[in-house]
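J.: From the sequence below, what's the structure:
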Amino acid sequence: MKNIILLLFVIFSSCSQKIDVSKIDFINGYWQIQKVEDANGNEKEYKINEFYDYFEVKKNIGFHKKVQWQPTNKFLVNDAQDNLKIIPKDDKVFLEFYSQFGKHKDELIFLSKNEMILESKEKVKFYYDKVIINTNK
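T.: As a prediction, the model looks like this:
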């Protein structure tokens, strides 16, 4: 019986992955959303997306904006942006977005150099892939 309980503990603890706050700089740069999964497991894939999400964070403070790639190898950018605060809390990491239009907080579920998953309070998951931009053309 003890072995079963230990096995279940190992399985459940390995399923939840703690975000390494020291690697939060991985969030900096351009990201494209690949899919959204709602709380019921329904998925919507984004095979073609002309908008990119740009994040810039230093010392847990920064901003997020939507940008649009142009054929001239430039981005169409406007002044609209969300301020961003990274909030580590109870072995979790939250991204608090706020602007003059309101605020919301998403949990950072996974972050690597190339992938990121955010989850809203409604349990909607947003899957992103990092985009390497070459603007030297």
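
J.: Please make it C-alpha for all contacts and neighbour counts, starting now.
T.: Fine.

J.: the helices in the protein, which residues?
T.: 2-15 (DSSP state H).

J.: hey, where'd the strands end up in it?
T.: 29-37, 43-45, 51-58, 61-69, 75-76, 82-89, 92-99, 102-111, 115-119, 125-131 (DSSP state E).

J.: Name the residues of the third one that come out as buried.
T.: When burial is assessed from 16 or more other CA atoms under 10 Å, strand 51-58 yields the following buried residues: 51, 52, 53, 54, 55, 56, 57.

J.: Show me what it packs onto, helices and strands only.
T.: strand 29-37, strand 61-69 (3 or more CA pairs under 8 Å, 6 or more residues apart in numbering; DSSP states H and E).

J.: Next: the shortest one.
T.: Secondary structure elements in contact with strand 75-76, counted by 3+ CA pairs under 8 Å, 6+ apart, are strand 61-69.

J.: Mind listing what's buried along the strand it packs on?
T.: Buried, per 16+ other CA under 10 Å, within strand 61-69: 62, 63, 64, 65, 66, 67.

J.: can you tell me which residues contact the closest residue to the fifth one other than its chain neighbours?
T.: Spelled out, it's residue 66. Spatial nearest neighbour of residue 66, excluding adjacent residues (CA to CA, 6 or more residues apart in numbering): residue 53 at 4.8 Å. Residue 53 is in contact with 30, 31, 32, 33, 64, 65, 66, 67, counting by CA atoms under 8 Å, 6 or more residues apart in numbering.

J.: Could you also give me the structure for this next sequence, so I can compare it with the first?
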Amino acid sequence: MKQLLLFCTLLISSCGSKVDQEQLYLLNGYWEIKEVTFKDGTKKEYSVNTTVDFISLDSLKGYKKKMSPKFNGTFETSNDTEPIQIRISNDTIFIKYTTEFNTWEEVLLSLSEKSFSVKNDQDITYFYERYEPININP
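T.: Down below sits the predicted model:
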């Protein structure tokens, strides 16, 4: 019952800001987390990230992968990927993540060329900005 209540609250709160399905291609690329807002309203800001998320989406399926940027503009990564699938219900876009340990969904709240935000079923909102590599070459 508690999960149903959280889901309904999440669904209702996300209806005000809709993302157009035509924008989903904007998710492709490198993203870094900038802020997390918790259910009680407290926020955690991330000024420096040691990893960024790479998202590759083709139609309504794709994957997310953690990448570690290097100062020369390249990335280190593992072979671990999280398959993702887009689900659209009542004009709300959900991103479904699947790992060998868990499956979960987040509501896509906003999306532009430079940023996006998602909210999970625990009412935690994640704000991402497009990653701009730092290239320090002589």
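
J.: Give me the TM-score for this pair.
T.: TM-score of the superposed chains, computed with TM-score structural alignment, normalised by the length of structure 1, equals 0.84; 122 aligned residues with a CA RMSD of 1.7 Å.

J.: before we move on, back to that, rebuild the helices and strands packed on strand 51-58 of structure 1 as TSV, extending it with distance to residue 93 of structure 1.
T.: Converted to TSV, these look like this (distance: least, CA to CA, whole Å):
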stretch	distance to residue 93 of structure 1
strand 29-37	19
strand 61-69	13
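
J.: quick one, which of the ones you listed is nearest to residue 126 of structure 1?
T.: strand 29-37 (4.7 Å; CA to CA).

J.: Mean deviation, that closest one versus structure 2?
T.: Comparison of strand 29-37 of structure 1 with structure 2 after fitting gives an average deviation of 0.4 Å (mean CA distance after the TM-score superposition for structure 1).

J.: Could you list every helix and strand that that strand packs against?
T.: Packing partners of strand 29-37 of structure 1 (3+ CA pairs under 8 Å, 6+ apart): strand 43-45, strand 51-58, strand 125-131.

J.: and the ones you listed as JSON lines, adding distance to residue 26 of structure 1?
T.: Converted to JSON lines, those look like this (distance: least, CA to CA, whole Å):
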{"stretch": "strand 43-45", "distance to residue 26 of structure 1": "23"}
{"stretch": "strand 51-58", "distance to residue 26 of structure 1": "9"}
{"stretch": "strand 125-131", "distance to residue 26 of structure 1": "9"}
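
J.: And those strands: which comes nearest residue 100 of structure 1?
T.: strand 51-58 (18.1 Å).

J.: distance of residue 85 of structure 1 from residue 61 of structure 1?
T.: Taking CA to CA, to the nearest Å as the measure, residue 85 of structure 1 falls 5 Å from residue 61 of structure 1.

J.: Likewise for residue 91 of structure 1?
T.: 19 Å.

J.: again with residue 81 of structure 1
T.: 13 Å.

J.: which residues do these two both contact?
T.: With contacts defined as CA under 8 Å, 6+ apart, no residue is shared by residue 81 of structure 1 and residue 61.

J.: so what's the residue positioned nearest the centre of structure 2 up against?
T.: Nearest residue to the geometric centre of structure 2 (CA atoms, centre = their mean): residue 118, 5.8 Å. Residue 118 of structure 2 makes contacts with 106, 107, 108, 109, 110, 125, 126, 127, as judged by CA under 8 Å, 6+ apart.

J.: The strands of structure 1: which one's closest to residue 6 of structure 1?
T.: Across the strands of structure 1, residue 6 of structure 1 has its closest neighbour in strand 92-99 (23.5 Å, CA to CA).

J.: Give me the mean deviation of that closest one from structure 2.
T.: Per aligned residue, strand 92-99 of structure 1 averages 0.5 Å (mean CA distance after the TM-score superposition for structure 1).

J.: Could you pull out the buried residues of that strand?
T.: 93, 94, 95, 96, 97, 98.

J.: I figured the fifth one hits residue 87, correct?
T.: No. Taking CA atoms under 8 Å as the definition, residue 97 of structure 1 is not a contact partner of residue 87, at 10.8 Å.

J.: Cheers, nothing more for now.
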